[in-house]
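Enquirer: Give me a model of this one.
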Amino acid sequence: MTPESAARRPGRRPGSADTRGEILAAARRVFAEKGFDKATVRGIAREAKVDPALVHHYFDTKEGMFAAAMRLPVTPHQVIPLLLEGPREEIGERLVRFILRATSAPETREPMVALIRSAMTNEQAATMFREFISNALLYQVADRLEVPHLRVEAAFAQMFGMVMARHVIKLEPMASATPDELVELLAPTVQRYFAG
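Expert: You can find the predicted model right below:
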């Protein structure tokens, strides 16, 4: 194979300094146009004009790519084990503490709040957020714990409401409550959803 023919192979663009950034830009366009469920790694690779293997090289999964494209501070592969490993009777506390930790620093909170705000005002963003949260996270946890989807969605709604009240609306005293105060208040309720 000559150097010229190697340079023409799909996904082998010479001189690209930010292939990862180009893939993320393509992913944002494809997720916005098709939503999370209908977007594919192949379609994103085609949009970025790279080989699908290169997409997998940078982002192991479609979920990981979505989290990176939307600048989310966590992926389902980080959250699911956190919820499933450890005593089942402590899931509520682990979940509340995790959400409080993930939203405590501006660099992790701001992307989450931005996605929430977008989902509240833009139907495409709402569809992407709904599909991602439901299929990549909530239903995975529900099925592994053998808990009805409705119960896991109720636990999510509790956490979503807390993030909204604390960081978007900034309701007091919730906005300034300590993590321990909120864990004590919310963990038993969240646990009830998982306990049945």
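
Enquirer: going forward, measure contacts and count neighbours with C-alpha atoms only.
Expert: OK.

Enquirer: just the helices in the protein please.
Expert: In the chain, the helices defined using DSSP state H lie at 3-7, 19-38, 41-48, 52-58, 62-69, 76-84, 91-102, 106-121, 123-131, 139-145, 149-163, 179-195.

Enquirer: Buried residues in the third one, which are they?
Expert: The one in question is helix 41-48. Within helix 41-48, the residues that count as buried by 16 or more other Cα atoms under 10 Å are 41, 44-48.

Enquirer: just those now: which is nearest residue 143?
Expert: The shortest approach to residue 143 among the buried residues of helix 41-48 belongs to residue 41, at 24.6 Å (Cα to Cα).

Enquirer: Now do stretch 81-98: distance to the chain's middle.
Expert: Relative to the chain's own centre, stretch 81-98 is displaced by 18 Å; criterion: Cα atoms, centre = their mean, to the nearest Å.

Enquirer: To compare with the earlier structure, here is another sequence to fold:
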Amino acid sequence: MAGRTGRRPGDTSTRDQILAAAREAFAEKGYDGASIRGIAAGAGVDPALVHHYFGTKDKLFLAGMNVPIDLDALVKQVLGAPRDEVGVRLVRAMVGVWDSPAGASAVAVLRSAMSNVEIARMMREFIVSQLLSRVIAGLGIDRAEAPLRTALVLSQVVGVAVTRHVLHLDPIASIDAEQLVAAIGPTVQRYLTGDVLPPR
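Expert: Here you go, the predicted model:
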């Protein structure tokens, strides 16, 4: 009898089964609680097959949410800036994602998060652990300060997305992207590296 290869007939159906299992696992357990092994078990495939199709958990999450973002490239782009320009670079990158044709999927997930607790948890965990925590770590920020700084940055970045693409509140909704970056970037920079903690 031939050994199990981990593959199932029909690549498209197998990929879809993995995505369905991933959406269910992320919804039930959140981003941090879901695992590749658990998702593979839910889809009835070998974990190696999940890696074959999607690579990493973050790429699987983005595929499951239908958000086509290259997260590694985005983090590299942001951290490639001088330290005092990382905030502007981060805002520019995020506004670029929200404003792009591909950003429509991200906005759809954001809308869902407004009314669905589980999707909100998934989105929060993903953005914090896979984007903002990597930026904070790349800046060498004290781990004790990281939670507050991360939450402040998240409030600004998500707030802009909600104002611009969900509420469509002018002038934020219609302002030029670079004007928005110029207005918001310094605030995010202060949240990342400036004085935001109360005096001891």
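
Enquirer: looking at the helices of structure 1, which is closest to residue 172 of structure 1?
Expert: Closest approach to residue 172 of structure 1 among the helices of structure 1 (Cα to Cα): helix 149-163, 11.7 Å.

Enquirer: List the contacts of the closest one.
Expert: For helix 149-163 of structure 1, contacts defined as Cα atoms under 8 Å, 6 or more residues apart in numbering pick out 96, 99, 103, 138-139, 141-143, 190, 193-194, 196.

Enquirer: about what we covered before: pipe the helices of structure 1 into TSV and attach distance to residue 170 of structure 1 per row.
Expert: Shown next, in TSV, are these (distance: least, Cα to Cα, whole Å):
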stretch	distance to residue 170 of structure 1
helix 3-7	53
helix 19-38	29
helix 41-48	37
helix 52-58	37
helix 62-69	25
helix 76-84	25
helix 91-102	14
helix 106-121	12
helix 123-131	22
helix 139-145	29
helix 149-163	9
helix 179-195	14
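
Enquirer: could I get the buried residues of helix 41-48 of structure 1 as JSON lines with distance to residue 80 of structure 1?
Expert: Formatted as JSON lines, the buried residues of helix 41-48 of structure 1 follow (distance: Cα to Cα, whole Å):
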{"residue": "41", "distance to residue 80 of structure 1": "22"}
{"residue": "44", "distance to residue 80 of structure 1": "25"}
{"residue": "45", "distance to residue 80 of structure 1": "27"}
{"residue": "46", "distance to residue 80 of structure 1": "30"}
{"residue": "47", "distance to residue 80 of structure 1": "30"}
{"residue": "48", "distance to residue 80 of structure 1": "30"}
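
Enquirer: pretty sure residue 65 of structure 1 contacts residue 24?
Expert: Yes. Judged on Cα atoms under 8 Å, residue 65 of structure 1 makes contact with residue 24 at a distance of 7.4 Å.
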